[in-house]
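Trainee: Coordinates only, no sequence provided:
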């Protein structure tokens, strides 16, 4: 027992140094980090441009209150809304906080309270975000949740159509359910959501906390779908490892958040904004995004060549990929760690691969070899007679 609460199932290693995709623990052992801090370290560890940006800004000013003008926030907002239909931004500190702001904005603008979300979704652990999350295990033990949330099956058009009425303020979804098993929205379902929102004057909230900022090979994952959200929540990869988050919204919502309606002490501080701006300057370049798509295709091909399709289902977008093993994967995570590869689960049966967007093909090759060793051995009594 130590002085910390026991709310994390911590692994028995302490990471003390990182460079790119490689991290080193306190015993000097090195690992390929295919967690990226759970999709946070989008440019890898200690990226030279981010290190230099932090040094430069830290010698100027770290924090000011949002009671003062913030030119850096304005520039970052303009960078995020450039060449899309969104028009305004609000900055905060975490994905859960961004989703709280999205929920508040939708309810205040519409004057309605009901929000449709989806089973196996994950939107955060604050009370509003937790209430929006369609997973009972996240809710257990905390008493009555914020009501007015409706959880529906993901990618089920008929179930959605049956629940839509005049009381619905918004529909909220992830383009790829990261925590919920790496399930992507289908194009027919995305189109149905967009049509329903337009026909019924329902706001559309897209949670891009994990999928945004280049993770799926485009600036935002919704750009690969028919979805045209009114509100987008962002976090994780936005700061490349430095805490910053926010929401982007369309012009009609601007007046809803007037002075005093919402706020945050640390959100959008000069240090966080400087780092996020550097991340955006790098990631939003078209050649960088095309490189992410190429790496995704390469990694998917390697995985399909290595893992038998009758034993494993591989899915996802960009560098947010999942390997459904059809059984509990916790021991695979441990064995991969022992072999030098850090992974994270996505639900009980899925291994989630979240390498930095700067990962190399050589590193992907090495990771696939470790996965082959871990998944295609007979340690756990698997019948591997049909395996390659």
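Mentor: Nice, I can see it. All figures in this text were calculated on a predicted structure; none of them were measured in a lab. Numbering: from 1, shown residues only.
Trainee: can we go C-alpha only for contacts and neighbour counts from here?
Mentor: OK.
Trainee: Give me the next element, helix or strand, following the lengthiest helix in the chain.
Mentor: In the chain, with assignment by DSSP state H, the single longest helix is helix 286-306. Once helix 286-306 ends, the next helix or strand along the chain (criterion: DSSP states H and E) is strand 313-317.
Trainee: So which bits of that following strand are buried?
Mentor: For strand 313-317, the neighbour count (16 or more other C-alpha atoms under 10 Å) marks 313-317 as buried.
Trainee: can you put the residues you listed in a markdown table and add distance to residue 285?
Mentor: Listed next are those as a markdown table, based on distance: C-alpha to C-alpha, whole Å:
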| residue | distance to residue 285 |
| --- | --- |
| 313 | 32 |
| 314 | 28 |
| 315 | 26 |
| 316 | 22 |
| 317 | 19 |
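Trainee: and here's the other structure:
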């Protein structure tokens, strides 16, 4: 009998060792990990710089609480704020916590309660973050959600215009809907969302929990579209495996989150902060990000060339190292087959294989992964000979 609540449909794999893009299970089987811990290990498993930073901090102190000045928090906050071209940071423990804080900040700053999000969005599983999520399956069984959230179709500006008004506190959006199916925002749509926020005095919140920290080839995905949000949320890749989340905001919001207005016992924990500094110093580098864009295009081209004649592949979508393969093949069956063949991938939506390889993945690993995907898809294709 397990003493764990059965909240996860766990895979048939128990990891024993991991390094870079590779996981070895208890039976000694090798897997290419194109999940990165669901977009967390952007530098791969156990990168040397992050490992050393954690060990160094372990030998100093592990926890003291946010009653104390901690210089490393200031260092991490500056790296994060500078990368987002913003000014202020609040550290939390996760993406859901960061989104909760962003929702609180927007409501308090505007004195309004209405927040507009999008169908198929995902913002977390705490109550406000769950209420913000535009997927009914996330909310089933929990009773009424917060009533102040409105949901509209993604990439549909006309639908959004019908809902936004002078009572709107914020519009909250993902640049790429990761959990929802790797749906990418259209440039014109995203620009109009930003303008609507300005027109109605609403705050523009961008959820970069999965897309941030170099995942798309920029520090943050919104930078591909020349947007200027008021609030950005970050987590996942920020600590490369250690739990940390963050709200990044503009200087104008400083007085809203004053002493006692929000807090977290573990937010900005010294170990997580040390990991985040090492992670950001590695990723927020022009040459590193150029390589991410180069490798992501290589992966996309290889997939496109290898799968384009297979009718069960409906579309391949990507922004940087976020790639979705939409397919008519039964998704759980296909993902299990990939695991059997030594490749770990994720679902997104109902029919999309989601690839989130480490940003440090090498060409040979990309080639291996594409070959596995091609062989697995052909195995299930009705046109296979």
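Mentor: Thanks, I have the structure now. These numbers come from a predicted model, not from an experiment.
Trainee: Could you get me the TM-score between them?
Mentor: In this superposition the chains share a TM-score of 0.98, using TM-score structural alignment, normalised by the length of the second structure; 383 aligned residues with a C-alpha RMSD of 1.1 Å.
Trainee: sorry, back to before: any idea how far the longest helix of the first structure is from the chain center?
Mentor: Centroid separation for helix 286-306 of the first structure versus its chain: 18 Å, with C-alpha atoms, centre = their mean, to the nearest Å.
Trainee: elements contacting it?
Mentor: If you count contacts as 3 or more C-alpha pairs under 8 Å, 6 or more residues apart in numbering; DSSP states H and E, helix 286-306 of the first structure packs onto strand 313-317, helix 361-375.
Trainee: mind redoing it with 10 Å?
Mentor: Applying 3 or more C-alpha pairs under 10 Å, 6 or more residues apart in numbering; DSSP states H and E, one finds that helix 286-306 of the first structure contacts helix 270-283, strand 313-317, strand 320-324, helix 361-375.
Trainee: Now do the helices in the first structure.
Mentor: Remark: helices assigned in the first structure by DSSP H are 36-39, 48-58, 71-81, 95-110, 127-132, 136-139, 157-163, 187-200, 270-283, 286-306, 330-338, 361-375.
Trainee: what's the closest of the buried residues of strand 313-317 of the first structure to residue 270 of the first structure?
Mentor: Proximity of those to residue 270 of the first structure (C-alpha to C-alpha) peaks at residue 317, which lies at 32.2 Å.
Trainee: Trace that closest one over to the second structure, please.
Mentor: Residue 317 of the first structure maps onto residue 319 in the second structure when the alignment is built from TM-score structural alignment.
Trainee: any idea how far that match is from residue 218 of the second structure?
Mentor: Distance, residue 319 of the second structure to residue 218 of the second structure, by C-alpha to C-alpha, to the nearest Å: 10 Å.
Trainee: Repeat that for residue 324 of the second structure.
Mentor: Distance, residue 324 of the second structure to residue 218 of the second structure, using C-alpha to C-alpha: 18 Å.
Trainee: got it, and residue 29 of the second structure?
Mentor: From residue 29 of the second structure to residue 218 of the second structure the distance is 34 Å (C-alpha to C-alpha).
Trainee: Settle it for me: which of those two has more neighbours?
Mentor: Set residue 29 of the second structure next to residue 218 and count neighbours by other C-alpha atoms under 10 Å: residue 218 wins out with 25 against 13.
Trainee: coming back round to it: would you list the helices of the first structure in JSON lines and tack on mean neighbour count?
Mentor: Listed next are the helices of the first structure as JSON lines, based on neighbours: other C-alpha atoms under 10 Å:
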{"stretch": "helix 36-39", "mean neighbour count": "25"}
{"stretch": "helix 48-58", "mean neighbour count": "15"}
{"stretch": "helix 71-81", "mean neighbour count": "17"}
{"stretch": "helix 95-110", "mean neighbour count": "23"}
{"stretch": "helix 127-132", "mean neighbour count": "23"}
{"stretch": "helix 136-139", "mean neighbour count": "13"}
{"stretch": "helix 157-163", "mean neighbour count": "13"}
{"stretch": "helix 187-200", "mean neighbour count": "17"}
{"stretch": "helix 270-283", "mean neighbour count": "22"}
{"stretch": "helix 286-306", "mean neighbour count": "17"}
{"stretch": "helix 330-338", "mean neighbour count": "17"}
{"stretch": "helix 361-375", "mean neighbour count": "17"}
